[in-house]
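S.K.: Sequence plus the predicted model coming up.
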Amino acid sequence: MSAKLCFLVSLALLFHSTIARNSPSISTNVVNAYSTFNATRNYTHVCDPSRFSDLGLNIKHFAFCDSSLSYDVRVKDLIDRMTLNEKSAQIGDTAYGVPRIGLPKYEWWSEALHGVSNVGQSGSVASYFDDVVPGATSFPTVILTTASFNQTLWKTVGQAVSTEARAMYNLGHAGLTFWSPNINVVRDPRWGRAQETPGEDPFVVGEYAVNYVRGLQDVEGTENTADLNSRPLKVGACCKHYAAYDVDNWLGVDRYHFDARVTEQDMQETFLRPFEMCVKEGDVTSIMCSYNKVNGIPTCADPKLLKDTVRGEWNLHGYIVSDCDSIEVMLHGQKWLNDEPEDAVAQALKAGLDLDCGNFYTNFANSSVRMGKVKEAEIDNALKNLYTVLMRLGFFDGSPKFENLGKPDVCSNEHIELATEAARQGIVLLKNDAETLPLSSEKIKTIAVIGPHANATSAMIGNYAGVPCKYTSPIDGLSRFGEVKYEMGCDGVLCKNDTLIYPAMRAASKTDATILFVGLDLSVEAESLDRVDLLLPGYQSQLISQVAQVSKGPVVVVVMSAGGVDISFAKNDPNIHSIIWAGYPGEEGGHAIADVVFGRYNPGGRLPLTWHENDYVYMLPMTSMRLRPVDSLGYPGRTYKFFNGSTVYPFGYGLSYTNFTYKPVSTKNKLNIRLNQFQHCKDLEYRDGFYKPSCPAVLIDDLKCDSHNMELAIEVANTGKRDGSDVVMVYWSGPSGIAEAPIKQLVAFKRVLVKAGRSEKLKLELNGCKSFGIVDYSGSKLLPSGGGKIEIGDGLLTIPLQIDFHRGAL
């Protein structure tokens, strides 16, 4: 048992015994009934009249159980009934409850990054598996699901996960609040947590956040409730880790001590944008602050980031929670202001942190108030944010729409098929010389299946995973199409010796086709583990090259990884005919990969990350937070938006078994914006030698953005012989010459299925402010005049854009 768990158990026993001693009217039966609610869910909700009767309490005496009253009134009544000691016991991840008023314990911590997970500190996390619920559907890790570039899929996966979460809650095996998704932008290709994220583009990351959160949270028919603080919720989601968090443990620099030095420009343009979208468009119920400092201040104690921005500017309808033990990290690791525990707790409460994943609030909030370091009203405000969310979740009144969900809704055939489809849609075809793929099951009778991931199971589900319903390994999947000859080739992903390469070569020389499964796993890239290079570990590259040299039939390399890998040698090797990236494809990964390899599914995924050459890691340290090149230090830019060097495969790359062409149908390519007397031109810095308009830009906050839309209508034609899905990617490049502007930036994307020989018309709505805005050095969001150009795909279709500002009538 961990020290933290021992403390929490002891505190709970002390708290309950203290209540019993000080409240003679609370009998042992009350405490027993209180415990039963949490352990077996004999009651569907807190304010069940029979529950209060069993507790020896009259429910009519408790206004917080009067559903005819507003949530504000009910929550205030609940808070006002608590003593300061009792309030302090509710603002840690384990809320201990108040038995004397019928308030039960609640565990805030559950995870659902790509399926309901049991990850968390023992005794603190609400979700768990046993004989009653032996597992839950494990979808592909986020980086692969993102590669589908399919917003509808992202939301559908969220809906399936929340259905399983609600079913597990009904069975007493999960909470109602899930601290997912992770929406940090992958600024550096070495970051170990890339698998958890939607990639390197802040717009894509934000779009994923909005759709996945809506899938988790939305109750059909109530999405547009007038008062969003009373909008019903299926489960509560949490967008994390806020903000500028993307260094875990790199050459001795760890996330607990790292001070991210970030410009206002990068903060607004990259690090904050997904969180703003998550709050404003996704209406998420929670934001989690990160361990690191930003410009010298711990994020969980920064009122500018929390109270002013998340709560104030973005208008969060929910609560703000710390990453686990962040206050302890702030106090003992970072030694922030040389605080005592009561000081640190006061700093966090004043900054707007409602919930401490840890025990510092529970231990020291009471004494912090009594020492005069923080007002009790700050705790009351935190409790209001927390219990309003639980009201919306039906914790107090029940949720009839979801109360019939149970064991048959977890690991259903429908959800397992959705996990398979998510993997299929995300898989990216990187190389396909001479149309080697798909393989023909009529011609290929024997298959050499080789490599450290050939028989992968747990490696396919990555981190923040629970117990999957089942596994379909690559061997299992490919066995449906031919006789498999399996050789490890390596003694594991680290592949520390070459003794198993020769048996793999022998198998490849005698079979009709060879498929090599290589890549990374959690021993190479993970939370608290960043990479130091971008290469395949150990002898994996040698295994690939030597097997390919002697293979009798076509050679296919399948890479399982989250981050990019420098496989230039394989890309350029004529003996290697095809390369597939399969990410970490979830419990049905082997099924999905086999479907792609043998043509049951035509791949359409695109890379959500740039795959850099290994030399990139020697050009700049992970700790440099700048996105733009730093010429004085020789640092290149980061992500496709600012890096203009050579790559292994660029962001957005992906092949198909068919071909697509684009042509415009009808496109408005000019925005005329009328300015009134109160809207003024703003300056923009241009590089020497470039034309600078008389009115370079306008502050976006001064515009009525909803009236400045542009519809892009194009026809997508499938000119090949196979049905296939294409991801139409729309980029915008601003007016030439603006200093430090992105090379290009993605402003819209849409996945569309097109039958062979057919075409589909597609309409994309572009908002002038959101799509064509830039951020200047001061962090101001500006709309530049001039316009630049729109590119569809990799320059397959280019449309000039003109943005003009006028005064007076147009």
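M.R.: Cool, got the structure.
S.K.: use CA for all of it now, contacts and neighbours both
M.R.: Will do.
S.K.: what about the closest residue to Asp325 other than its chain neighbours, neighbour count?
M.R.: Nearest residue to Asp325 in three dimensions, chain neighbours excluded: Gly358, at 4.8 Å (Cα to Cα, 6 or more residues apart in numbering). For Gly358, the count of nearby residues is 22 (other Cα atoms under 10 Å).
S.K.: Check it against this one:
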Amino acid sequence: MCAVSSAQNFKYPFQNPKLPVDQRIENLLGLLTVDEKIGMMMDNSKAVPRLDIPGYGWWNEALHGVARAGTATVFPQAIGLAATWDVPEHLKTFEMISDEARAKYNKSFDESQKTGRYEGLTFWTPNINIFRDPRWGRGQETYGEDPYLTASLGVAAVKGLQGNDPKYFKTHACAKHFAVHSGPEWNRHSYNAEISHRDLYETYLPAFKALVLEGNVREVMCAYNAFDGQPCCANNTLLTEILRGKWNYDGMVVSDCWALADFYQKQYHGTHPDEKSTAADALKHSTDLECGDTYNNLNKSLASGLITEKDLDISMRRILKGWFELGMLDPKSSVHWNSIPYSVVDSDEHKKQALKMAQKSIVLMKNDKNVLPLNKNIKKIAVVGPNADDGLMQLGNYNGTPSSIVTILDGIKTKFPNAEIIYEKGTEVADPSSRTSLYQSFLSQKKGEKGMKVTFFNNNEFKGTPANISVNKAGINYNSFGGTQLAPNVGRENTSAIISGVFKSPYTGDVILSPSTSDVYTLFVDGKEIATRKGPDARHPSEFPVKMEKGKEYQIELRHTQKGKYVSITFDVYRKDPVNFAAVRERVKDANVIVFAGGLSPSLEGEEMMVNAEGFKGGDKTSIDLPKVQRELLAELRKTGKPVVFVLCIGSSLGLEQDEKNYDALLNVWYGGQSGGTAVADVLAGDYNPSGKLPVTFYKNLEQLDNNLSKTSKHQGFENYDMQGRTYRYMKEKPLYPFGHGLSYSKFIYGNAKLNKNTINANENLTITVPVTNTSGRDGEEVVEIYVKRNNDPLAPVKTLRAFQRVAVPSNTSKTVELTLSPDSFMFYDEKADDLVSKPGDYTILYGGTSDESGLKSLKLQVK
């Protein structure tokens, strides 16, 4: 929204929206100096005041709602959205997200005539990496393990974000992370993925290809890892040969944040000698925009002859095209998206959609003896578990901030107003001890107000006038991941903080002080240093027990110094006691049913995290078992003899084989967003008939996965990227719960399907007509799944999803579902072409409501 006086009075041709975009780009390119161009090639794009070009922050997030930008509607985490298998509703959801995005941009630009981080129109969403291994902590951000499902939902997300206007995009979407990227988190800056080109083309690339060719995604983010020895952001195969070559992609490539710094740091990739060679190589491989600051060295690259100004201009054309596509340099009145009012943010319509998607995402995995739905007149419900009353857990990662959250406990209380609800947290998610927070025992100073005093400085040395002083009454939890401000007037780098308070001990014994920071800190009690962390990479314990006397006051002070890019400061004070399983059992034994809300938490699984818990490393899992303390509590609850319903909150899959005997029903609710608790209660009560399907395989245990992985890779276990033995497409054993599985309160019977032809040419569409009957007494929704098996080809997947459709089927009614399989359905890797090609031969078409072949029917097909 260029600040020009009128639409008819343009100082420069590039400001005229009526001119062709290419002409505007060339005009502006000719006006910019080299320094100005370089300043616009990083995520924090520098303003060019003489040309009326504002500063702009390219970095924004909208994984399942506008993130990190104040109040926004928070839909279920991406893996939960995938479990809906509902492309039309997914598109509608992202149309709402982009409405909120435009409204926020309009407001922020009107107020400041510039946009900073998390205020712009360029969203680094969706994450379409393949969730190849349940140990990956960021798998929750994806659409699961299947390329076709991922592509279908990914294209819908892109179209919802970018809009359908012929001239202006509503926002930019971004396909990330390109490519062969799905953990581990702890070594992503140094990991070199080496896989067959068959796996590359059949598994890791199809979703990216779909978003580029079908979705017209305007940005692609290159990944941290290397592929075949070259970092992804300067990779010949990925960027030059495939993306820009075979796919002829004309949009922007943006680096993952500070990925270029990994090129020249010896402890990471170390493939380049210095910053100037790194910047030059990334630019020549068509990484146009850097998230980071290595491109500040492009002047040195020019001076050394490593690049020319023409190289800069190639990337600048794509960057400037983005400015014009979004209308950011045009008069406000010329872009109709600018009329979206701020009232759409957190609107009633969007809240209803958040609830609908949470309902659709829930997967009923087990329902022995039809324990669910619960009787509406039930007398007593015991709600137990660490996730029952945890609203933050429901938000997942890369989340926004909703105006309100309904927890599972809240939802059950509201849904069953006449029942007695017994609530017992029972345990933490992974800690074998129970914790009782003691934060309420703090005063900011003697005779001060409740809470701790927090003083921030815009320097590393606690000097000068504080940038911000406040009293935090709720608890200490500050995080600047991605550049979020810690507090008003506080910078994003080189900060320090003093967090202090007077603690009055409520008992005699050990009080646990638990600081956790991303950098350097020192912890004092009554002026005595009791803990210190000397650097960002220093290993340190997370808990410090201090013997205290009941009623005595202690002066506590935590001093934090920022050394890295991000700031993370938490400080917990609590009492730890052994979990008394028998006591929990005793308190709930008289309930008619026990609802156990457990699983995992985004505080344990996610992006490159500092986690000190058994079974977790760097944001990933080292075990796929349910945390031991929860397994033990479930076993204790089983001893009551009462029905146990396990409400599983998770962003991945777990190996639950050893726990199956301890619950009657298993309800997978993922991280359900702001309305997750209401959705859970609706399903428990039978007011919503569950219809979600698994987008990932639930293996019986880790051994079932690892024992079948390829042994030819130099990497083993989680670090092995070969697809052999992984996911339903290559797994030959029976898992605990298969991809595509999901029960209902209705019963669906599949009739005999028909193909429009039994023999087709390779370039023809194939139509399959599937009759589905709901034989139950209640309306329901079913997802009809179509799989293709290439016969007599041992290198092809066991089967692969090629079509699906969610359909509503009223009670005691039949519906005929017609689906189309495109010629792409019969394309597989060919070594001579080094690409996917149509493969003639014998095929089996499988159809039903699961990927488990025992639950599928089949038809034979010949492809010429």
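M.R.: Received, thanks. The structure displayed is predicted, hence computed values, not measured ones.
S.K.: quick one: TM-score?
M.R.: TM-score for the superposed chains, counting by TM-score structural alignment, normalised by the length of structure 1: 0.82, backed by 682 aligned residues with a Cα RMSD of 1.8 Å.
S.K.: related to what we said a few turns ago, which ones are touching the residue nearest to Asp325 of structure 1?
M.R.: Gly92, Asp93, Cys324, Asp325, Ser326, Ile327 (Cα atoms under 8 Å, 6 or more residues apart in numbering).
S.K.: Wait, a strand at it?
M.R.: No - under DSSP: H, G, I helix; E, B strand; the rest coil, Gly358 of structure 1 falls outside any strand and is assigned coil.
S.K.: Distance check, the equivalent of it over in structure 2 against Met42 of structure 2.
M.R.: Counting by TM-score structural alignment, Gly358 of structure 1 lines up with Gly292 in structure 2. According to Cα to Cα, to the nearest Å, Gly292 of structure 2 stands 7 Å off from Met42 of structure 2.
S.K.: Please identify the residue in structure 1 that aligns with Asn812 of structure 2.
M.R.: By TM-score structural alignment, Asn812 of structure 2 lines up with Gly757.
S.K.: Tell me where the stretch 501-650 of structure 1 has strands.
M.R.: Here the stretch 501-650 of structure 1 has its strands, by DSSP state E, counting those that start in this stretch, at 513-519, 555-560, 578-581.
S.K.: mean offset of the second one relative to structure 2 (after superposition)
M.R.: Just to be clear, that refers to strand 555-560 of structure 1. Superposing on structure 2 and averaging over aligned pairs (mean Cα distance after the TM-score superposition for structure 1), strand 555-560 of structure 1 comes out at 0.8 Å.
S.K.: quick one: contacts of that strand?
M.R.: By Cα under 8 Å, 6+ apart, the list of residues contacting strand 555-560 of structure 1 reads 453, 460, 513-521, 544, 548, 575-584.
S.K.: For Asn85 of structure 1, find the nearest of the strands of the stretch 501-650 of structure 1.
M.R.: For Asn85 of structure 1, the closest of those is strand 555-560, at 50.5 Å, according to Cα to Cα.
S.K.: residue range for that closest one in structure 2?
M.R.: So strand 555-560 of structure 1 sits over residues 644-649 in structure 2, by TM-score structural alignment.
S.K.: Check the offset of that stretch from the chain's centre.
M.R.: 22 Å (Cα atoms, centre = their mean, to the nearest Å).
S.K.: Just give me the longest helix of structure 2.
M.R.: helix 87-112 (DSSP state H).
S.K.: Flag every buried residue along that one.
M.R.: 87, 89-109 (16 or more other Cα atoms under 10 Å).
S.K.: and the next element down the chain from that helix?
M.R.: Later in the chain than helix 87-112 of structure 2, the nearest helix or strand by DSSP states H and E is helix 147-162.
S.K.: hmm, who's touching that following helix?
M.R.: The contact list for helix 147-162 of structure 2 (Cα under 8 Å, 6+ apart) reads 82, 85, 87-88, 90-98, 126, 128, 130, 142-144, 169-174, 203-204, 206-208, 210-211, 214-217, 695, 801-803.
S.K.: from those residues, which would you call buried?
M.R.: Neighbour-count burial (16+ other Cα under 10 Å) applied to the contacts of helix 147-162 of structure 2 gives 82, 85, 87, 90-98, 126, 128, 130, 142-144, 169-174, 203-204, 206-208, 210-211, 215-217, 695, 801-803.
S.K.: What number of neighbouring residues does Asn413 of structure 1 come out with?
M.R.: Using other Cα under 10 Å, Asn413 of structure 1 has 12 neighbouring residues.
S.K.: Just to confirm, what residue in structure 2 is aligned with it?
M.R.: In structure 2, Asn413 of structure 1 lines up with Asp348, judged by TM-score structural alignment.
S.K.: ditto for Ser162 of structure 1
M.R.: Using TM-score structural alignment, the equivalent of Ser162 of structure 1 in structure 2 is Ser98.
S.K.: If we ignore the residues flanking it in sequence, what's nearest its match?
M.R.: With Cα to Cα, 6+ apart as the criterion, Ser98 of structure 2 has its nearest non-adjacent residue at 5.0 Å, and that residue is Leu161.
S.K.: Give the equivalent position in structure 1 for that neighbour.
M.R.: Aligned partner of Leu161 of structure 2 by TM-score structural alignment: Leu216.
S.K.: so Asn602 of structure 1 sits right up against Tyr657, yeah?
M.R.: Yes - the criterion here is Cα atoms under 8 Å, and Asn602 of structure 1 meets it with Tyr657 at 6.0 Å.
S.K.: got any residues that touch both of those two?
M.R.: By the contact definition Cα under 8 Å, 6+ apart, Asn602 of structure 1 and Tyr657 are jointly contacted by Arg722, Gly724.
S.K.: and Asn5 of structure 2, how many neighbours does it have?
M.R.: Just to correct that, residue 5 of structure 2 is Ser rather than Asn. Ser5 of structure 2, neighbours per other Cα under 10 Å, totals 10.
S.K.: Show me what it aligns to in structure 1.
M.R.: So Ser5 of structure 2 corresponds to Pro49, using TM-score structural alignment.
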